[in-house]
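**Student:** Sequence and predicted model, in that order:
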Amino acid sequence: MPDHPVIPVSVIIVTKGEGASLSPTLAALASFDQIIVVDSGGDADTFAVAQSFGADIVAYTWNGAYPKKRQWCLDHLPLAHDWVFFVDADEIVTPELTRAIADLFSHDGPCADGYFVRGRYVWGGRVLRFGLTNNKLALFNRHAFMFPVVDDLGLPGMGEIEGHYQPVAKKPGARIGVLAPMLTHDAAADPTRWYERHERYAQWEAGMNERGAWPADPVIWRHRLKRVFRALPARGAVAFLYCYVWKCGFLDGGAGFDFARARGWYYRRIAALSRRAFNAQ
């Protein structure tokens, strides 16, 4: 049993037939008051697993227009709370992170309108202690933030869910914090699927770069840094060195090297696709 009151947050898990990986994700969320699994795969296993943990199930079909999946959730789900926490099916919320979130809602409640949640990657079955971490504005007051409409409809690699960008503030002055404890993010349980998925992401990101469609990051310094990084001709090498050397990924041994190499490949692939599109003009 949790050593704190039930957390007054609505957890939203968006899935696409991911019942096989959902059990540990749901098991780690027992402290939260409401859990909703929004599935677009129509997978019976996903529904059965979600129901076994007492989660609500919502079937989703994208109509090819905006809003996409996460904003649709904010617009249409029967949310019991103002605060929402978006968790992916391959993420596990640690006890330390759960306690940190519970502490936010004790006494006078959160002092910010949203919080970045960081994640440690799992690569080759090993939790990486160093190197790159995943950072998402995943815990926020739904009245303060929304997912923006961007000019990506029809782009190769584009899908039903919002891409690699953060929700944006509905009004100026939104306060943003960062939670210190991390979740774990097992995005590469199957390396082949990781590369296939990131090939689609690379096509989408190259198209976003070509259209200049990126929305502003809610944190100014992050927005400026991303603009500089996207313009670098050698961003694949920069991504590898940042992950493996600057962030000490080498301390994770072979798994740290493989992960940094994969990140470098991803950004080299984006650059190659961008050059191909430019030369075709």
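**Tutor:** Noted; the coordinates are in hand.
**Student:** switch to C-alpha atoms for all contacts and neighbour counts from now on
**Tutor:** Will do.
**Student:** if you go through the stretch 51-200 of the chain in chain order, where are the strands?
**Tutor:** Secondary structure of the stretch 51-200 of the chain by DSSP state E, counting those that start in this stretch: the strands cover 56-59, 83-88, 91-92, 114-123, 126-127, 133-141, 145-146, 168-169, 176-178, 183-188.
**Student:** take a look at this one as well, against the first:
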Amino acid sequence: MKDPGNKITALIITYNEMGYIQKCIDSISFVDEIVVVDSYSTDGTYEYLLSQPNVRVVQNPFNNFTAQKSFALKLAKNDWILFVDADEVVSPVLQKEIVDTVNSNSTHAAYWFYRTFMFGNKVLRFSGWQTDKNYRLFRKSKACFTDKKIVHETLEVNGTTGIFREKLTHYCYKNYEDYKKKMLSYGRMKATEDFYKEKRFNYFSFLFKPTWKFVNHYFLRLGILDGKKGMIICYLNALCEIERNRELKKLERKNELAYYLVMP
């Protein structure tokens, strides 16, 4: 009989993930519980999840990534949490490493995962992503998402951490428009973070940061070796910084306008 303390809940948040979610769900079928929080998808994602007998799906309005993931965490029955994105796939070798780690009664509170980035069905080897890692397996009793970030959410861990040898497969790029939309959305959410941290728009940052991001990822982080794929990814990642600055300027203008409207 399996030790109750070694049971795993897999958590996913979704919004319009058809084309990704099927592979993800199949790859985490080894866990004891799968919970998905859907942000009212319109492409059939929710209906697909309802048809899966091993999935519990709940709909919840999306405010930001941190709030949505914190909501999902409250729904988990087990202490061990495997939190994956809808476009990530856990390989059979990684599945075994996860199960062996949990069954070893590990004393670590959380584990880092490196990721293999996919451009369509081809591996993106460089372009700044070669050292990317995230917490994906952790104990609910010893970790929580900090409310200091609303995108690229951060896990605060009370305890020691480990790192997995095998990598997650991340299907980050389906097509140009899909990835562009994602980067623009991230840019706007980062601008909201900046605004509430009272960071100010300035033209130096507007001109320098996107340029530096492209140069850094394409040349210094070897995106050039990824060929056309690297050029596209590095450009769209730089576009995220452009949108971040544009949105920050808009938020400041709206704030100033609201201030003058309430002035006596």
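**Tutor:** Okay, I see it. Keep in mind the model is a prediction, meaning the values are calculated, not measured.
**Student:** TSV for the strands of the stretch 51-200 of the first structure, including distance to residue 242 of the first structure?
**Tutor:** What follows is the strands of the stretch 51-200 of the first structure, written out as TSV (distance: least, Cα to Cα, whole Å):
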stretch	distance to residue 242 of the first structure
strand 56-59	40
strand 83-88	25
strand 91-92	23
strand 114-123	15
strand 126-127	18
strand 133-141	11
strand 145-146	30
strand 168-169	27
strand 176-178	21
strand 183-188	19
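**Student:** what about residue 36 of the second structure, is that helix, strand or coil?
**Tutor:** Here residue 36 of the second structure takes the strand state, with states given by DSSP: H, G, I helix; E, B strand; the rest coil.
**Student:** just to revisit the earlier point, now render the strands of the stretch 51-200 of the first structure as CSV, adding mean neighbour count and distance to residue 194 of the first structure.
**Tutor:** Formatted as CSV, the strands of the stretch 51-200 of the first structure follow (neighbours: other Cα atoms under 10 Å; distance: least, Cα to Cα, whole Å):
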stretch, mean neighbour count, distance to residue 194 of the first structure
strand 56-59, 15, 25
strand 83-88, 20, 15
strand 91-92, 24, 15
strand 114-123, 22, 10
strand 126-127, 14, 15
strand 133-141, 19, 15
strand 145-146, 20, 28
strand 168-169, 20, 27
strand 176-178, 16, 27
strand 183-188, 20, 5
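**Student:** residue nearest the centroid of the first structure?
**Tutor:** For the first structure, the residue nearest the mean C-alpha position is residue 136 (5.6 Å; Cα atoms, centre = their mean).
**Student:** Distance of the corresponding residue of the second structure for that residue relative to residue 168 of the second structure?
**Tutor:** Residue 136 of the first structure maps onto residue 134 in the second structure when the alignment is built from TM-score structural alignment. Distance from residue 134 of the second structure to residue 168 of the second structure, counting by Cα to Cα, to the nearest Å: 10 Å.
**Student:** Then residue 53 of the second structure?
**Tutor:** 24 Å.
**Student:** who's in contact with residue 125 of the second structure?
**Tutor:** Listed by Cα atoms under 8 Å, 6 or more residues apart in numbering, the contact partners of residue 125 of the second structure are 116-117, 226.
**Student:** Understood, closing this out.
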